[in-house]
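> can't give you the sequence, but here's the structure:
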């Protein structure tokens, strides 16, 4: 077999030798060197056993197989074949099989020994797809325990080869270099308000007018590709889309050279896995779609992010494969330095329910027994494992037979559960229709209306949906009536929703989230099975984007009903036995014998101690105790609201109370006495008396509410009092009142007042109150509490 003269040929002997000697190797080679096509053929011709090539994408798997078959002059399916989801071309004569990483994970799960396979080539490891990282971990485990003769070759365009070499047991690292031509750069950022599609179209026109050859433009997704194509009305140039949602024929057409110039509008699939011949200019939007949790659908989704510097370099390098080229970058030149160095590994950012299921099938639910490039995040993996328990895929972390069936479907566990259970309830076709819809998304809000539209439509999304329905239908069996709501509910039981009372169509989901139907949804039902919902910042409720009409019978059948005793405080004690579907209350009845203690404490903490009966004596006792705690300290306790409410049971007996009205009958003063320290409490009236006797013989109430105790007393009753009284060592502040009871003076130094300030008060008041005594020497005068002089 004569191989094409591509750069990787120079290192093929070293690759074969490294695998023979070590069993593992790392091959670093840029796109266009032939690593994806020549290396597998060389491995196949040098030894026995099947060579399996794992590619991260279906498009790349098919293209690689087609290229290798063309080199051999054979149709695909002979010496070289491929297998991707829903499509397989292999035969008994196949020696090289190209598969997707996810599909190979399933094969390893089914038979870890991989009988008949001599070498697995893990291509494009640098892309760090979740399935690829998992596959590497599983194959390393296979080599360690079952197949030490299984050879592993990891290839990449740009990779941290040292870390990968370590994982593969200090594997040799081999490098293939390719002659490249210089690439010049132009930065064409979007104008103010310009969409990225318009910016890319502008850069494409510039590239076409400035040089020769074809143009390869990178955009984040199929939607942006379609919109950019619509902006390029070029009579003498073919504009071709290239992304994973195209049919095989359209993908092949985009990769095939033409007599006319062409513009290939591609997603990230063209970064490294594919060779696009004839390209001399690259236009880079600087954007890519990466896996993230799609909270709207409750399933893995894609988010648009800025590319890394490594990806930008890889994209621009496509322009210099066949001659000097030019790269047009749709961002400002100063932003180049702000790009992250490498793309974030998917295992750090993606929703991990599928990974959790694969790990459970491998009997290592937390993944701790595997050698990871980067281990899965604990939080995301824990969330995935919790979901598996809810769906019945695992029990106490151990995969169930149902879980193995779900894993074998190659769907997200939510959708796998919906397909399996839905098929037995409503039939395979009906279940497959809804699952395919949930997987792809919808235009309309009403699931049934969207299904009717898809069944009659002939556009590309509808045709794609129909192909997926046919594929899924073959995976399960069952017959039954049509019920889209049941299948939706099986996928998202926590999104079963019941309409709240009132005018607006607001629904409460079983998971506790409230969401409303948008105007014109066409849905009007008390119960909904919600498939998609969003929550915009600043809005009180979420918005239901896709749902099917349901009923309570369906909801309780799918999600199950719990009966719980609820005792809470809602302005008063509420004690009831409640039938619930998640957060949705179905019915309730009073619970007369419930333990209401905690609810009463909650009520006190929410509403304050004012709920209790506070007589004047109770309030006075609290003020006196607070004074002693403030000036003496221990053992006198704090009696402020925060302290008392933090430990209600230490002083308040709630055993006889069952509702708010009962709290109002609890004497707070009696309760506070439980806090008095003994034997010190015997000195309460000495240290902080309720009333203080003054020289006139009156007993005046002391005010303890301030920092110092205050005694408000008529001035004439204090004659003869030469020293300021003290309580617990603190001087009493005297508010000396006129005969009319108005403040005449305030002092905490009575002797000083008699010697000084009194004379001014005397001069001011004796004319107004001539019938009251105003002696020149009050310190020696007789006190009186009467309003007139008496002889």
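Everything's here; your move. As the structure is a prediction and not an experimental result, all values here were calculated from the model.
> all contacts plus neighbour counts: C-alpha atoms, from now on.
OK.
> check contacts around residue 19.
Residues near residue 19 by C-alpha atoms under 8 Å, 6 or more residues apart in numbering: 25, 151, 152, 153.
> name the element residue 174 belongs to?
strand 173-175 (DSSP states H and E).
> outside of that strand, which residues touch it?
Contacts of strand 173-175 (C-alpha under 8 Å, 6+ apart): 11, 14, 15, 25, 26, 27, 28, 29, 161, 165.
> Name the nearest of the residues you listed relative to residue 386.
Ranked by distance to residue 386 (C-alpha to C-alpha), these are led by residue 165 at 34.2 Å.
> Could you measure from that closest one over to residue 155?
11 Å (C-alpha to C-alpha, to the nearest Å).
> Comparing these two, which shows the higher neighbour count?
residue 155 (27 against 18; other C-alpha atoms under 10 Å).
> Next, the contact list for the nearest residue to residue 468 once chain neighbours are set aside, please.
Excluding the flanking residues, the one nearest residue 468 by C-alpha to C-alpha, 6 or more residues apart in numbering is residue 436, at 6.2 Å. Taking C-alpha under 8 Å, 6+ apart, we find residue 436 in contact with 465, 468, 469, 472.
> Next up, a structure to set beside the first:
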């Protein structure tokens, strides 16, 4: 049996085992990659910890589950499924004799749901907790509630980057163990990409350089599978190196090939799965693109976007560390050293940015509100509310007094162990024919594990399925109790669109005119990908939406054409409503009856007769609220210079005279409260043009009381009276309130005037007799004493008809020439 005694964590194992020998132990282990926390520690616990019950080791990724299980079983000289077992979605190997079960965090959530007391489990270890997956955070929050039922259950949380003290405080324990990593010196070198060059194009020559410099192997980090294939394609012609991909959708045999020692120099191109989840042999050079692909949930649309983003400094450190496992290494980074100042310290927890639909359903199924559970990072409350609303609309939740509870439909969907959308498809097929069940197995398998290189054709026939997609197809056939041969023959007899609408009714897209552009139910735009161009139809069902961070429109890669009859599907909820709005090229105010599916107008007709005042006002308000107001210019109103100046004056006085309790008339408030301050003045407006010509100033002034208006005129007046007796407009929209005045009009003024309770100095733009700027000053006294004499020397000969006294403070202010005086 191979010894693991050389790993850094080995020296700490006696102390760890001693701490875990006590019932209800709480332990936090902070150890960087290479310390042995995923291998040496579980093996030592298995061999030395004398506690009844099974040990459960949780991993965020399936690849890590499989590699660790096979490695530890090999150390024991056994097959997987004996003392060491594993469990992932659709695959498992364990028995009654299994004492160490390695599983994904998502499956552990399901185990807790089915057995909240975790009978026969004595210890749970959370590995790689720094990855902060939603499933991991949820599992640990649920487990903390289980601990009140199991006083003998122990918990270990292991992290490579999150400071142990923060986790320990959250778990209410002071038991912390810190281990050093096993890493040799790493030389960090930077290869910044030119601003006019795509980073992927710049990556290829850097990988070539890495191959030349590597003695053993190169690990290249890129955001996703498409980039992996692009890099591998660039080096496919070389016989002197072995090129391998590494990502979560690889078949098990291909994953194991990457984890085995190399027989020649190799290049592994991977996603961030290779940061911490697996140990790759024979790597001494790392090439880091500095990018990763992250799913961000957009609650206003109810969709997630996969965005390519810059990695955090913690991720950059993790990636570089992969080059120093076996000896001194090199890391080539595709950015400049100074760029690191703008990088985040850590990646945000997934619970802050992700789609929480499944999360909310699991919390409700557990019997708790998300806000009541203890999370290291609280879930995004807006995401929770949106997802709870979606689940209620879908019938998975139902209102129960002031909250919602899981329905029988929701429980059935959760127990299927797949995405809730796919669950609706499975449930619909269960009550249908064998052909529909066969089709459901086929489409759900390809939704769960999308086949590569098949963007346009959906679904692929069973004969073309491979790897994990094939595995999932067989799983669902077994669920439906259908023979493979029967499924291959019958699936084409079912209606794909009708089946998919059960889970994707909110993904309908309507064509805009005769173009390749579409509008989706949620209101966003979309365009057909070139591989889907043959699917042009007035209505489409969008199966695969992808997004580019540089474009607001979605890209439709996989679509199903829909007919008018498909829109009568029971899952398609069409609403009939009567609205008043501005229609046609002339933007006339009309009253129409519409049949809508979200933002899609399926049919409409104009209604005769006058438009009620409340509907007309509502139409006007709607026009002003079509986009978020960041500035007043986002509101389609006539913002005159007088309006802008008045708003700036109010803002200044509000800042320096808080006791006056002036309203905060910022753009957001103005937009959100249009019905309060603007609509009462719209009674005679009939057209959009009239709205755009309406002057808001009178309505704005009414937001101040008479006393506040008097204070505004006194403390922040619209004009300033110069010593010459003439008045000049003050510009409050400048960086500082400023007035432009000819220098001669300021004679006799010893110091700069002040505004707003004497707290703001008025900036003076002192002009020549011809109106050109001579000096800008906020300190008039200093100007008279210093700069004035130089200005006088230069200007006196140019403008001899105007006065240039030696002592301007004692002189009489004037706008006249000497002759006129």
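Arrived safely. Since the model is a prediction, treat every value here as computed from it, not as a measurement.
> Report the TM-score for the pair.
Put the two chains on top of each other and the TM-score (TM-score structural alignment, normalised by the length of the first structure) is 0.69; 612 aligned residues with a C-alpha RMSD of 3.8 Å.
> picking up where we left off before, in helices only, show me the contacts of strand 173-175 of the first structure.
Per DSSP state H, helices hold the following members of the contacts of strand 173-175 of the first structure: 14, 15, 161, 165.
> Matching residue 57 of the first structure against the second structure, which residue comes up?
Residue 57 of the first structure maps onto residue 61 in the second structure, with residues paired by TM-score structural alignment.
> what about its match, neighbour count?
The number of residues packed near residue 61 of the second structure is 20, by other C-alpha under 10 Å.
> residues near the closest residue to it other than its chain neighbours, how many?
Leaving aside its sequence neighbours, residue 61 of the second structure sits nearest to residue 104 (C-alpha to C-alpha, 6+ apart; 6.3 Å). Neighbour count of residue 104 of the second structure, defined by other C-alpha under 10 Å: 23.
> show me the contacts for residue 104 of the second structure.
58, 59, 60, 61, 62, 65, 87, 88.
> how much space between the aligned residue in the first structure for it and residue 410 of the first structure?
Alignment note: residue 104 of the second structure maps to residue 100 in the first structure; criterion TM-score structural alignment. Using C-alpha to C-alpha, we find residue 100 of the first structure at a distance of 12 Å from residue 410 of the first structure.
> Whatever residue of the second structure lines up with residue 166 of the first structure - how many residues pack around it?
Using TM-score structural alignment, the partner of residue 166 of the first structure in the second structure is residue 169. As a burial measure, residue 169 of the second structure scores 13 neighbours (other C-alpha under 10 Å).
> Could you do residue 284 of the second structure as well?
Neighbours of residue 284 of the second structure using other C-alpha under 10 Å come to 26.
> What residues of whichever strand or helix holds residue 595 of the second structure count as buried?
Residue 595 of the second structure is located in strand 588-597, with elements delineated by DSSP H and E. Neighbour-count burial for strand 588-597 of the second structure flags 589, 590, 591, 592, 594, 595, 596, 597 (criterion: 16 or more other C-alpha atoms under 10 Å).
> And stretch 354-372 of the second structure, by the same measure?
Residues 354-366, 369-370 are the ones in stretch 354-372 of the second structure that count as buried (16+ other C-alpha under 10 Å).
> surely residue 373 of the second structure meets residue 141?
Yes. Contact between residue 373 of the second structure and residue 141 holds when scored by C-alpha atoms under 8 Å: they sit 6.2 Å apart.
> what's stretch 207-224 of the first structure in contact with?
Contacts for stretch 207-224 of the first structure (C-alpha under 8 Å, 6+ apart): 197, 200, 204, 225, 243, 245, 261-268, 270, 278-289, 304, 315, 326, 328.
> In helices only, show me the residues you listed.
Those of those lying in helices (DSSP H): 197, 200, 204, 225, 315.
> quick one: the strands in the stretch 351-500 of the second structure?
397-400, 403-406 (DSSP state E, counting those that start in this stretch).
> Between these, which one is closest to residue 613 of the second structure.
Closest to residue 613 of the second structure of the strands of the stretch 351-500 of the second structure is strand 397-400 (C-alpha to C-alpha; 35.5 Å).
> The closest one: how far from the chain's middle?
28 Å (C-alpha atoms, centre = their mean, to the nearest Å).
> list the helices and strands that strand packs on?
helix 381-394, strand 403-406 (3 or more C-alpha pairs under 8 Å, 6 or more residues apart in numbering; DSSP states H and E).
> How many neighbouring residues does residue 71 of the first structure have?
Residue 71 of the first structure: 16 neighbours (other C-alpha under 10 Å).
> Now do the same contact list for it.
So residue 71 of the first structure contacts 3, 4 (C-alpha under 8 Å, 6+ apart).
> Just tell me what it corresponds to in the second structure.
Superposed on the second structure with TM-score structural alignment, residue 71 of the first structure falls opposite residue 75.
> what about that match, distance to residue 133 of the second structure?
29 Å.
> Then residue 547 of the second structure?
Distance from residue 547 of the second structure to residue 133 of the second structure, by C-alpha to C-alpha: 22 Å.
> residue range for the host helix or strand of residue 734 of the first structure in the second structure?
According to DSSP H and E, residue 734 of the first structure maps onto strand 733-737. Strand 733-737 of the first structure corresponds to no residue of the second structure when matched by TM-score structural alignment.
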